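Trainee: Sequence first, then the predicted structure, then my questions.
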Amino acid sequence: MIQVNSICKNYGKNHILNGATFNAKKGEYIAIVGANGCGKSTLLGILSGSRKSTSGSILYDGKDPIKNPKLFSDYVGYVPQDNPLMDKLSVLDNLRFWYCESTRNLDEDLKTGVPARFGLDSYKNYPVEKLSGGMRKRLSIACALAKSPPILILDEPGASLDIICKEDIKYYLKTYIKNGGTVIITSHEEAELDFCTRMYLLQNGILTELLDKPVGQKLMERMIAIHG
């Protein structure tokens, strides 16, 4: 489903990504790990269409979203680290904005869909600025899934969240990949990494796959590789 080939990103003379390459199939959970500032968020931004690469190619089901940017919104649900929500509006109004181009029925989803699963039906009239960090993250994910995208990209979704919220997100991700969705995630949370199908270390702008080892050992090798 996903083919990422030789993605490079330069900011002036700074080379953030130096030929990042990987692929993913339906139902896979791809984890990208690395030190803060190594370019993980930049890579995910490029995969979501919110940033442009300097060079390289991306194919979703053999289609080129760089040539046809609408494919990004058709294929990808993206949850960045920063809050993508409109704080002054209610939960319901934020959902309405994201559902406006969706074939899904928001009223039904507030009863039985992802918004209901994350408990947003009980908070639908709350302004976003009054929500806890956990509820904001749940809402961000629900908005990203409004169009039922086959790919979900998450940039450190569990950062600074309580255990219950982390478990809610983890449980949903397991369901999403079981139903054929593809997840690409960056994280420092072992609980979010322990069921990944493949893990990549991003270092010096290059992705290196960590092969056939328990997650704990992978994480240890990651830290050794980063910090020497």
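Mentor: Sure thing, it's come through.

Trainee: from here on, contacts and neighbour counts on C-alpha atoms
Mentor: Will do.

Trainee: residues contacting Ile184?
Mentor: 29-32, 151-154 (CA atoms under 8 Å, 6 or more residues apart in numbering).

Trainee: Top of the residues you listed by number of neighbours, please.
Mentor: Of all the contacts of Ile184, Ile151 has the most neighbours under the rule other CA atoms under 10 Å, reaching 30 neighbours.

Trainee: That one: what's it in contact with?
Mentor: Ile151 makes contacts with 75-77, 181-184, as judged by CA under 8 Å, 6+ apart.

Trainee: Now, the contacts of Ile184 that are in strands?
Mentor: 29-32, 151-154 (DSSP state E).

Trainee: Put this next to the first one:
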Amino acid sequence: MDIAQAKVIVTGGASGLGAATATHFAEAGAKVTIFDRDAVRGGDMAQTPDISFAEVDVTSEDSVAAGVALAVAAMGGITAVVNCAGIVTGAKTVGSKGPFPLDAFQRTIDINLVGAFNVARLAAVEMAKNDPDADGERGAIVNTASVAAFDGQKGQAAYSASKAGIAGLSLPMARDMGTLGIRVNAIAPGLFLTPMLESLGPEMMEELAKDVIFPRRLGRPEEFARMARFMVEMPYLNGETVRLDGALRLP
């Protein structure tokens, strides 16, 4: 897929990894529609040429359907999706205040896992309408897992479960979509320099970076964006979850 001709939905595109991806793709010539609940930041992002914004709740079928319709109208179709929308929830299964609140666990799964599947399935309906290229390809989907899917820490039961679900989606969804000419892959990022980590302060970020093998630093959002672009452009990469973590293995 020629990135300069791509028409891409980026969920969670108003900040963090999603914003970096939306910006990178637009700078490469792609048309981008951001799905996010943050209308202020989303509106700011939409001031960039070739970026449009739809206020979307990824857990809602009606909201995503409306967003997909807006994206089709704004871009003239959809050829790729990069799912970056997600939240982090920290609590032990049983802690000093009692058991993990079930509603918090459910919300994490709904946004991180169900939300990604919801967007992917509805956008794929539109991708299937595209004319196939020489390989028969009509679209590409990139989901965001995490190293926590494999190296989950204490207090990450909900987050790790949601991201393990994303990793588990890659192959069966790719098999489902093969006859439609739609590829599906996932990125499992490690520790990245996002607003969430920046809020911890420079000393804590430096301490976290010590666990990264090489390069011994936090990942840069633009590096995630470059991997997402690679997955969209590489026609033979399908059904894979790729760790992007500097060889980080959490204890």
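Mentor: Structure received. Everything quoted here is computed from the prediction, not taken from an experiment.

Trainee: Got a TM-score for the two of them?
Mentor: For this chain pair, the superposition-based TM-score is 0.33 by TM-score structural alignment, normalised by the length of the first structure; 123 aligned residues with a CA RMSD of 5.3 Å.

Trainee: Does Leu47 of the first structure lie in a helix or a strand, and which?
Mentor: Secondary structure from DSSP states H and E places Leu47 of the first structure in helix 40-48.

Trainee: likewise Ala69 of the second structure?
Mentor: helix 61-75.

Trainee: who touches whichever helix or strand comes after that helix?
Mentor: Counting by DSSP H and E, the element after helix 61-75 of the second structure in chain order, helix or strand, is strand 80-83. Strand 80-83 of the second structure has contacts (CA under 8 Å, 6+ apart) with 6-12, 18, 116, 119-120, 123, 127, 139-144, 228, 232.

Trainee: Swap in 7 Å and give it another go.
Mentor: Strand 80-83 of the second structure is contacted from outside by 6-11, 116, 120, 139-144, using CA atoms under 7 Å, 6 or more residues apart in numbering.

Trainee: residues of the lengthiest helix in the second structure that come out buried?
Mentor: Longest helix in the second structure by number of residues (criterion: DSSP state H): helix 157-177. Using 16 or more other CA atoms under 10 Å as the test for burial, helix 157-177 of the second structure gives 157-171, 173-175, 177.

Trainee: about what we covered before: check the ones in strands among the contacts of Ile184 of the first structure and tell me the two furthest apart.
Mentor: Ile32 and Ile151 (15.1 Å; CA to CA).

Trainee: Break down the first structure into its helices, ranges please.
Mentor: 40-48, 70-75, 91-99, 106-112, 114-117, 133-144, 163-178, 190-193, 215-227.

Trainee: Ile206 of the first structure is nearest to which of these?
Mentor: Using CA to CA, the nearest of the helices of the first structure to Ile206 of the first structure is helix 40-48, at 10.4 Å.

Trainee: Quickly note the distance from Leu71 of the first structure to Ala20 of the first structure.
Mentor: Per CA to CA, to the nearest Å, Leu71 of the first structure is found 21 Å from Ala20 of the first structure.

Trainee: got it, and Ile46 of the first structure?
Mentor: Going from Ile46 of the first structure to Ala20 of the first structure by CA to CA gives 11 Å.

Trainee: hmm, back to that, and the helix holding Ala69 of the second structure, what does it pack onto?
Mentor: In terms of contacts (3 or more CA pairs under 7 Å, 6 or more residues apart in numbering; DSSP states H and E), helix 61-75 of the second structure is packed against helix 115-127.

Trainee: now the angle between helix 157-177 and the helix it packs on, please.
Mentor: With axes from the mean of the first three to the mean of the last three CA atoms, to 10 degrees as the basis, helix 115-127 of the second structure and helix 157-177 are set at 20 degrees to each other.

Trainee: and helix 115-127 of the second structure, what does it pack onto?
Mentor: Counting by 3+ CA pairs under 7 Å, 6+ apart, helix 115-127 of the second structure packs on helix 61-75, strand 139-144.

Trainee: tell me the angle it makes with helix 61-75.
Mentor: Angle, helix 115-127 of the second structure to helix 61-75, by the same axes, to 10 degrees: 50 degrees.
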